[in-house]
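K.L.:
Got a sequence here, can you build the structure:
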Amino acid sequence: MATMVESWLRLAAIPRLGAKSLGKLLSSYPPHKLLTLTDDELQAAGLKPEQLHAFRHPDERMIENCLAWEDAPDKHILTLADPRYPYLLKHIPSAPPLLFVEGNADALSSPQIAIVGSRHASSDGLSLAHEFAYQLVRHELTVTSGLALGIDGRAHRGALDGKGKTIAVLGSGLDKIYPFRHKALARDISASGGALVSELWPWSPPKPAFFPKRNRIISGLSTGVLVVEAAMKSGSLITARLALEQGRDVFALPGTVNNPYAKGSNGLIKQGAFLVESVDDILEQVGTLAGCAINHQLDVTQAQVLQEELPFPELLANVGNEARCVDVLAELCDQPVHEIMMQLLELELQGLVTAVPGGYIRTRRG
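P.N.:
All right, here's what the predicted structure looks like:
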């Protein structure tokens, strides 16, 4: 019988399984339940024949290597069902089913500001990235970036110099640090209360296609994104666009008209991004979403305290904004179906959940 993490690894290994298909699968069955279904049931749930074959016949050595990787100190595999999975990231449209984390996994649930910008930044841009990161961590915010050369690296270093936490989201596996010259920086990040994060298998080399995808994680983890310097066509603008789609604030530092690496950030300001001159401009704006991140930090004890006055807190914690059927809730709570049905009835009578096609969702009052 596969363990919970093994089941998620098998699911994540299915080729070309998009967010919509994954969501359809998970709304009906938890991953380890999928193993008990017939081929016809799996195809009815959305798997194509080649995906079904990959799920039935996974690369067992790859899964064993992942589990062995997790056994090492300070290494974690977080699934969407893990209570440590960061709340803000979990609620973006294409949340990764797995996160490989090295360092402090709880840092992923701290209030974060992403700092992104050009790999070919000016000396002023580099200095500003360092200074803003330094000041943000002094206000107990975590700085998130992509470990790239230029603005990213200086933002990470500024956070470390400010004795704060910083998170690096990689476009490679965590055993293939890229760029290689930031290997020491990556080590300092994970050793100083921060974390390295990737959705890729630990041994995955960097590829151009991975970097735009990792940008959605940078913005998804964060309450806002600060663009320091960016050319008109850059990954930083992709991150800013994703941030807007995810309901995050976008901030930009204005640059001189003669700086080609400021045209993108200046363009963002023209389009409505917040013009930033000091850290106070950011702090005034991010309070609400930062508070949301604080209230949903992945400290399980704190979550229990927040919900202790509500009935059946474990069940309530597993009912979200997307419908979940009774069988799935019973599996997640490790309780008999009839017990879950009785609890759902009481929660529904109190107006905390409501029945919808496909299962139950949580009401605003809940």
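
K.L.:
can we go C-alpha only for contacts and neighbour counts from here?
P.N.:
Fine.

K.L.:
mind listing the strands in the stretch 251-366 of the chain by residue range?
P.N.:
Counting by DSSP state E, counting those that start in this stretch, the stretch 251-366 of the chain has strands at residues 274-275, 353-356, 359-362.

K.L.:
Make TSV from these and add mean neighbour count and distance to Trp69 to it.
P.N.:
Shown next, in TSV, are the strands of the stretch 251-366 of the chain (neighbours: other C-alpha atoms under 10 Å; distance: least, C-alpha to C-alpha, whole Å):
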stretch	mean neighbour count	distance to Trp69
strand 274-275	19	41
strand 353-356	18	39
strand 359-362	21	36
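
K.L.:
Show me the residue sitting in the middle of this protein in space.
P.N.:
The structure's the chain has its C-alpha centroid closest to Leu89; by C-alpha atoms, centre = their mean the separation is 3.6 Å.

K.L.:
Need the nearest residue in space to Leu80, chain neighbours excluded.
P.N.:
Take Leu80 and drop its neighbours on the chain: the residue closest to it by C-alpha to C-alpha, 6 or more residues apart in numbering is Pro97, 5.5 Å away.

K.L.:
From Lys207, how far out is that neighbour?
P.N.:
Applying C-alpha to C-alpha, to the nearest Å, the value for Pro97 to Lys207 is 20 Å.

K.L.:
Neighbour count: those two, which is higher?
P.N.:
Neighbours were counted for Pro97 and for Lys207 using other C-alpha atoms under 10 Å; Pro97 has more, 19 against 9.

K.L.:
can I assume that one is in contact with Ala13?
P.N.:
No - taking contacts as C-alpha atoms under 8 Å, Pro97 lies outside contact range of Ala13: 10.3 Å.

K.L.:
Break down the stretch 51-200 of the chain into its helices, ranges please.
P.N.:
Along the stretch 51-200 of the chain, the stretches classed as helices by DSSP state H, counting those that start in this stretch are 60-70, 87-90, 123-138, 151-161, 183-191.

K.L.:
Would you do the same for the sequence below? I want to compare the two.
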Amino acid sequence: MGPSERAAWLRLLLTPGIGRTSARQLLACFGSAESVWQVDRTAWADCIGPAKAAALAAPIPDWDTELSRLETWLSQSTDRHMVALGDGRYPNSLLETPDPPLVLFVQGRVESLGQTLALAVVGSRNPTPQGAEHARRFAHALAEAGVSVVSGLALGVDGEAHAGALDGQGTTLACVGTGLDRVYPARHRDLAHRIAAQGAIVSEYPLGTPPLAAHFPQRNRIIAGLSQGTLVVEAALQSGSLITARLAADMGREVFAIPGSIHSPQSRGCHALIRQGAKLVESVEDILEELPGAQARTPKATSPAPVAAAGDDTDDALLRAMGHETIGLEALQDRTGMPTAQLMARLLELELAGCVGRLPGGRVQRLVRA
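P.N.:
Modelled structure (predicted):
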């Protein structure tokens, strides 16, 4: 894509009042982004109506600055790309969706957008320790099986999924709701650099776009569209992850959900999805058998628990007493009869071994390997 074509696409993106639907109408009428700006302006009204034609004719605020910012950003690295509709690098999986982005800004390995085996892994921004463990380990196993992991770079499950895929030496795609000249949340800056080196970060928003709340539900359609299916790890009933799952279902893609405790608010979204027809998932094999082309792939064995005996019901009375629900320290002491000092010391041992996680409010939870 040359400079004039990039400028034509950027003008379409930045013109107030011209959304994706109107832009696609213009492309259908005139054949290309450059042609839109070369025709007689009276033809715009015939295509999209007088009001939107007037918006198209209005000057774009700070146009020279915006164009310069894009060209400078692209020139700073060979791993930065602008991929528009009609570009051979544009992923077919997105073209098959009802509302494909006009343009994708990409940092990283642009060829990873076209990976045919891809699964979205999404969930709560505030997962339980078990939910975070599931996200990382499922993503790790998927990556080892050759499946690209797609998520949204958010805190919680998203970040754990990206990290798990990277640790599994696989490809991961982060779909974000800002311009690619900023990282949100800022604490994921190092993770974003790793993703760009081993996969790609993708946005439909021009450089300089801040993290506005309305952008994140919009980016969820890209997460779902780049994937053959969506796995929801943990989600409350009002979670944005359920938006991604609904979009995936509407696109005819698979939806998977990991069940949890009936007492956990973070499991209710997954349980609702299962009631609506999502596949209940207990292992990565449950997912692979549903992905076309993945049946012949076998993931490598996952790492054993750090302390084998600590995860075995028959060998650890404290873990047996905890069960698989979250529990307060007072209730756990009532069940075990252990003195406070002994209980706290043993819990610390199990936490350091990766067998127990702590939650807010002084509660603890047993961690089970995915």
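
K.L.:
which one in structure 1 is aligned with Tyr205 of structure 2?
P.N.:
Under the alignment (TM-score structural alignment), Tyr205 of structure 2 pairs with Leu200 in structure 1.

K.L.:
whoops, Arg194 of structure 2 was the one
P.N.:
Taking TM-score structural alignment, Arg194 of structure 2 has Asp188 as its aligned residue in structure 1.

K.L.:
Tell me how many other residues crowd that match.
P.N.:
Asp188 of structure 1 has 18 neighbours, counted by other C-alpha under 10 Å.

K.L.:
Between the strands of the stretch 251-366 of structure 1, which one is closest to Thr3 of structure 1.
P.N.:
Thr3 of structure 1 lies closest to strand 359-362 among those, at 25.2 Å (C-alpha to C-alpha).

K.L.:
what's the distance between that closest one and the middle of its chain?
P.N.:
Taking C-alpha atoms, centre = their mean, to the nearest Å, one finds strand 359-362 of structure 1 lying 23 Å from the centre of the chain it belongs to.

K.L.:
Structure 2: matching residues for that one?
P.N.:
Using TM-score structural alignment, strand 359-362 of structure 1 pairs with nothing in structure 2.

K.L.:
check contacts around Leu12 of structure 2.
P.N.:
With contact taken as C-alpha atoms under 8 Å, 6 or more residues apart in numbering, Leu12 of structure 2 is in contact with 18, 23, 33.

K.L.:
if I look at the residue nearest to Ala200 of structure 2 when sequence neighbours are not counted, how far off is Thr171 of structure 2?
P.N.:
Nearest non-adjacent residue to Ala200 of structure 2, counting by C-alpha to C-alpha, 6+ apart: Gly108, 4.3 Å away. Distance, Gly108 of structure 2 to Thr171 of structure 2, using C-alpha to C-alpha: 11 Å.

K.L.:
ok, now Ser4 of structure 2?
P.N.:
Distance of Ser4 of structure 2 to Thr171 of structure 2, computed by C-alpha to C-alpha: 32 Å.

K.L.:
equivalent range in structure 1 for stretch 234-245 of structure 2?
P.N.:
Aligned using TM-score structural alignment, stretch 234-245 of structure 2 spans residues 229-240 in structure 1.

K.L.:
what's the straight distance from one end of the matching stretch to the other?
P.N.:
End-to-end distance of stretch 229-240 of structure 1: 12 Å, with C-alpha to C-alpha as the criterion.

K.L.:
so Val364 of structure 2 makes contact with Leu329?
P.N.:
Yes - judged on C-alpha under 8 Å, Val364 of structure 2 makes contact with Leu329 at a distance of 7.4 Å.

K.L.:
In terms of packing, which of the two has more residues around it?
P.N.:
More crowded of Val364 of structure 2 and Leu329, by other C-alpha under 10 Å: Val364, with 22 against 18.

K.L.:
Just the element for that one, please.
P.N.:
strand 363-366 (DSSP states H and E).

K.L.:
Would you map the strands across the stretch 101-250 of structure 1?
P.N.:
112-116, 142-145, 166-169, 195-198, 224-227, 249-252.

K.L.:
closest to Ser127 of structure 1 out of those strands?
P.N.:
Shortest distance between Ser127 of structure 1 and these, using C-alpha to C-alpha, is found for strand 112-116: 12.8 Å.

K.L.:
Show me what that closest one is packed up against.
P.N.:
In terms of contacts (3 or more C-alpha pairs under 8 Å, 6 or more residues apart in numbering; DSSP states H and E), strand 112-116 of structure 1 is packed against helix 123-138, strand 142-145, helix 151-161, helix 210-221, strand 224-227.

K.L.:
would a markdown table of these with mean neighbour count and distance to Ser7 of structure 1 be doable?
P.N.:
Putting those into a markdown table (neighbours: other C-alpha under 10 Å; distance: least, C-alpha to C-alpha, whole Å) gives the following:
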| stretch | mean neighbour count | distance to Ser7 of structure 1 |
| --- | --- | --- |
| helix 123-138 | 21 | 37 |
| strand 142-145 | 29 | 29 |
| helix 151-161 | 26 | 34 |
| helix 210-221 | 24 | 23 |
| strand 224-227 | 29 | 33 |
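
K.L.:
Can you say which of these is nearest to Gly264 of structure 1?
P.N.:
Among those, strand 224-227 sits nearest to Gly264 of structure 1 (C-alpha to C-alpha), with 8.9 Å.

K.L.:
what residues does that closest one touch?
P.N.:
Contacts for strand 224-227 of structure 1 (C-alpha under 8 Å, 6+ apart): 112-117, 219, 236, 239-240, 243, 248-253, 265, 286.

K.L.:
By how much does it deviate from structure 2 on average?
P.N.:
Here the mean offset of strand 224-227 of structure 1 against structure 2 after fitting is 0.3 Å, by mean C-alpha distance after the TM-score superposition for structure 1.

K.L.:
Export the strands of the stretch 101-250 of structure 1 as CSV, with columns for distance to Phe55 of structure 1.
P.N.:
Formatted as CSV, the strands of the stretch 101-250 of structure 1 follow (distance: least, C-alpha to C-alpha, whole Å):
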stretch, distance to Phe55 of structure 1
strand 112-116, 35
strand 142-145, 33
strand 166-169, 27
strand 195-198, 22
strand 224-227, 37
strand 249-252, 39
